[in-house]
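S.K.: 3D model of this:
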Amino acid sequence: MGSYIPNTRAEREAMLREAGYGSFAELYADVPPGVLLPDGPAIPSGKSELAVRKELGRLAGRNKVYGTIFRGAGAYNHYIPAIVRNVAAKEEFITAYTPYQPEISQGVLQSIFEFQTMICELTALPVANASVYDGATATAEAIPMCIDRKRTKVLVSATVAPQVLEVVRTYCFGSGREVTVVPARDGLTDAEALQQALTDTTACFIMQQPNYFGLIEPAAALGSIAHGAGAKFVMNCNPTALALLAAPGECGADVAVGEGQPLGLPLSFGGPYVGYMAATQAMMRKLPGRIVGQTHDAAGHRAFVLTLQAREQHIRRE
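M.R.: Model (predicted):
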């Protein structure tokens, strides 16, 4: 295999002629000489498995491994019980087809349904979806749900994680939407600054709970200020924290989003992980992604299907 050549010399010469070059030197003439490698890489002869293991161990030993990491920012080194991986790998939840054909997709449909049910319980909101890529993109995906003809501006608290703000700005740049950062005071969102920033063109206000600095925001009060100006209220929350903190639904949030990594995913070099999104009944038909519902089949057994599919791209027609 090591001597295998993907194309022959004759084939390479034919490609050069077709491109209008007489040699590879002519093809690479515009590349600075200092960048080009005169010869191929110096690959040593093969080694035994034990020798390779020893060498890789030596290289890995140069890494610094810390038992406790306080960086956070959406990637947390939680303890993950062994049963988490076992449950996720159960063949009952794995089906070999996309969930658009429910009669052969009950496994994956049930796993999505259970995930959505858990998110609804944590957020105290009536509907949740699946298929948002990570917490940052879930936050950005919440913005189109809040936009209307008049309200196109987005307010984001300065206490939101920087990478989330970057993704929000990227999404809004392409669609021409204005993003304004509401300043912080003593590590929390400045309520007075939020009040002043809100206008009749503000679509939504986005905050994080707990925030980037690890502090607990007065979410209900901030949501009330946003609603007072007619804007929607979006909360980005750590899902495990919602077991103790007031849920987004209890704080008046219209949309709740967040990073699902704390729910049992390893660090995985920073992701991407899985985003979650939940919303009020009034926002349900604006929710992106899949929604799985529970029903009964012809024999009266519990079954799962995709519901409200008219919202999804695959079923829409021009």
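
S.K.: going forward, measure contacts between C-alpha atoms and count neighbours the same way
M.R.: Will do.

S.K.: I figured residue 112 hits residue 131, correct?
M.R.: No. Under the criterion of C-alpha atoms under 8 Å, residue 112 is not in contact with residue 131, lying 9.3 Å apart.

S.K.: more crowded one of the two?
M.R.: Counted by other C-alpha atoms under 10 Å, residue 112 and residue 131 do not tie: residue 112 has more neighbours, with 23 against 15.

S.K.: C-terminal to the helix or strand containing the more buried one, what's the next element?
M.R.: For residue 112, the element it lies in under DSSP states H and E is helix 106-123. The helix or strand immediately downstream of helix 106-123 is strand 127-128, counting by DSSP H and E.

S.K.: elements contacting that following strand?
M.R.: helix 106-123, strand 275-279 (3 or more C-alpha pairs under 8 Å, 6 or more residues apart in numbering; DSSP states H and E).

S.K.: Of all these, which one comes closest to residue 195?
M.R.: Of all the helices and strands packed on strand 127-128, it is strand 275-279 that lies closest to residue 195, at 23.7 Å by C-alpha to C-alpha.

S.K.: All the helices of the stretch 51-200 of the chain, residue numbers only.
M.R.: Under the criterion DSSP state H, counting those that start in this stretch, the stretch 51-200 of the chain carries helices at the ranges 82-88, 106-123, 135-146, 162-175, 191-197.

S.K.: here's the other one to compare against:
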Amino acid sequence: MRYIPITDADRAEMLARVGVADVDQLYADVPAGKLLDGLLDLPRAKGELEVERHLARLAAKNVSASSVPFFVGAGAYKHHVPATVDHLIQRSEFLTSYTPYQPEITQGTLQVLFEFQTQVAHLTGMEVANASMYDGSTGTAEAVLMAHRITRRTKAVLSGGLHPHYAEVVKTTSDMAGDTVVALAADPTGTEDILAAIDATTSCVVVQSPSVFGRLIDLKPIAEKAHAVGALLIAVFTEVVSLGAIEPPGAQGADIVVGEGQSLGNPLTFGGPYVGLFATRSKYVRQMPGRLCGETVDAEGRRGFVLTLSTREQHIRREKATSNICTNSGLCALAFTIHATLLGEAGLTRLAALNHEAAVKLADRLAAVPGVGVLNDTFFNEFTIRVPGDAAAIVERLAARGVLGGVPVSRLAPTAGLDDLIIVAATEINTDDDRAAYATALKEVLSC
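M.R.: Below you'll find the predicted structure:
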């Protein structure tokens, strides 16, 4: 029997205070089809050994990203993570604590976060970065809220090249806050006129580059139009390695830069945990969510680190907080920092070049397959192809032949009417044999 420490009277009092009649009303925003109707169809009890064997059988059905030619991206990327990273993050002097409630005692944690912030600021071309967010999608939603606080407006314009999952997180957060979101239609060909959507009521414009379709976006004219009407430009990325090759968003006029740092130091891990990167200009630092670590000296003049700014509700009055984030992705940020340190500036630039080279070679091979077209005229390590037929079915048939060929756009944006598009990613892990296997398998699938 479960022990439930509240009585019916306690529950009734809490519901009355919240202002709902019953517990079910707390889930009113969850679509009805997503709610469970009754218990899961699972046995009431199983022995530990039986459970282990059953889960092992289920796990065996998965195809490891390292065991087959792998070209899946769309926000999460397979890169080589040096064994040094895993070794170092498990050392006691580096392994980060959950949340340092007496932060200055944990100098190791603060120094790592300070170095992390420095790296993110350099990569994005911004003046200040925080000590990480949960991931890129929630970081984007926080950036929109931050822009609303700065501009005192409540309308966000989302580019059609923004990852649909990121857009959905922004919409959910904005809906709860009563803000307005203008989301442009999916833009695989790079033809949207986002400048026309910016007006004097716009708080911020959210643009992803490279876009979810892989297209590189010139942010400068968008920044100029946004600034002309008093709005901010939020630049988003999902592939941080791209910053080793392209002009940083800060140099293109972005006011807030946010993205996903998973590509450095962090494996795919079935979608998380990941690490959100967040940077801005110093004049906006007091509106930045999360935490900020700074460098100082102690009473004896020795170098030290302090928690300089923490605007989350655990540390200050809730009504003054800029975010309800309760922690940062500390261990993932540590892995990011170690990998970035091992690479250095020259190493990251070389890694970016290898990624672009791999993507160009793959695009050339796939474009030679009859019936296949590459949509992009610009890309980093990811691009979109058009196939004759249902892309989702083609991806499944490729998987049956031992090639994980990408992400069908219909999986990310099922209502966009782009059922013949596949987003394909290539990184430094892909070999010539992998690319040949993809092209051969795709040719076979399309000829069936």
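
S.K.: Work out the TM-score between the chains.
M.R.: Once superposed, chain against chain, the TM-score is 0.78 (TM-score structural alignment, normalised by the length of structure 1); 281 aligned residues with a C-alpha RMSD of 3.1 Å.

S.K.: longest helix anywhere in structure 2?
M.R.: helix 330-367 (DSSP state H).

S.K.: Where in structure 1 does that helix align, residue-wise?
M.R.: Under TM-score structural alignment, helix 330-367 of structure 2 corresponds to no residues of structure 1.

S.K.: Report the buried residues of that helix.
M.R.: Using 16 or more other C-alpha atoms under 10 Å as the test for burial, helix 330-367 of structure 2 gives 330-340, 348-349, 351-360, 362-363, 366-367.

S.K.: Just give the number of residues close to residue 203 of structure 1.
M.R.: Residue 203 of structure 1 has 27 nearby residues by other C-alpha under 10 Å.

S.K.: Now name the helix or strand holding it.
M.R.: Using DSSP H and E, the element containing residue 203 of structure 1 is strand 202-209.

S.K.: Mean deviation, the helix holding residue 112 of structure 1 versus structure 2?
M.R.: Its matched residues in structure 2 lie on average 0.8 Å from helix 106-123 of structure 1 after superposition (mean C-alpha distance after the TM-score superposition for structure 1).

S.K.: Run through who's touching that helix.
M.R.: Helix 106-123 of structure 1 is contacted from outside by 91-95, 99, 102, 126-130, 239, 242-243, 247-249, 256, 276-278, 291-294, 303-306, using C-alpha atoms under 8 Å, 6 or more residues apart in numbering.

S.K.: Now intersect those with the strands, please.
M.R.: 127-128, 256, 276-278, 292-294, 303-306 (DSSP state E).

S.K.: List buried residues within these.
M.R.: 127, 128, 256, 276, 277, 278, 292, 293, 303, 304, 305, 306.

S.K.: Skipping adjacent residues, who's closest to the fifth one in space?
M.R.: What sits nearest to residue 277 of structure 1 in space, not counting adjacent residues and going by C-alpha to C-alpha, 6 or more residues apart in numbering, is residue 257, at 4.4 Å.

S.K.: wait, what's in contact with the one you found?
M.R.: 135, 138, 139, 142, 234, 235, 236, 237, 275, 276, 277, 278.

S.K.: at 7 Å what do you get?
M.R.: 135, 138, 139, 235, 236, 237, 276, 277, 278 (C-alpha atoms under 7 Å, 6 or more residues apart in numbering).

S.K.: Out of the residues you listed, which is nearest to residue 284 of structure 1?
M.R.: Nearest to residue 284 of structure 1 among these is residue 278, at 8.6 Å by C-alpha to C-alpha.

S.K.: mind checking what the closest one lines up with in structure 2?
M.R.: The pairwise alignment with structure 2 assigns residue 278 of structure 1 to residue 279, based on TM-score structural alignment.

S.K.: For residue 443 of structure 2, see how far away that match is.
M.R.: 44 Å (C-alpha to C-alpha, to the nearest Å).

S.K.: next one: residue 182 of structure 2
M.R.: Distance from residue 182 of structure 2 to residue 443 of structure 2, by C-alpha to C-alpha: 40 Å.

S.K.: Compute the distance between residue 54 of structure 1 and residue 93 of structure 1, please.
M.R.: 39 Å.

S.K.: Residue 248 of structure 1 versus the residue nearest the centre of structure 1, what's the distance?
M.R.: Most central in structure 1 under C-alpha atoms, centre = their mean is residue 134, positioned 1.1 Å from the mean C-alpha point. Remark: distance between residue 134 of structure 1 and residue 248 of structure 1 (C-alpha to C-alpha) = 18 Å.

S.K.: One more: residue 217 of structure 1?
M.R.: Distance from residue 217 of structure 1 to residue 248 of structure 1, by C-alpha to C-alpha: 12 Å.

S.K.: Looking at these two now, which is surrounded by more residues?
M.R.: residue 248 (28 against 17).

S.K.: Run a quick neighbour tally on the closest residue in space to the more buried one that isn't next to it in sequence.
M.R.: Nearest residue to residue 248 of structure 1 in three dimensions, chain neighbours excluded: residue 123, at 5.3 Å (C-alpha to C-alpha, 6+ apart). With neighbours defined by other C-alpha under 10 Å, the count for residue 123 of structure 1 comes to 28.
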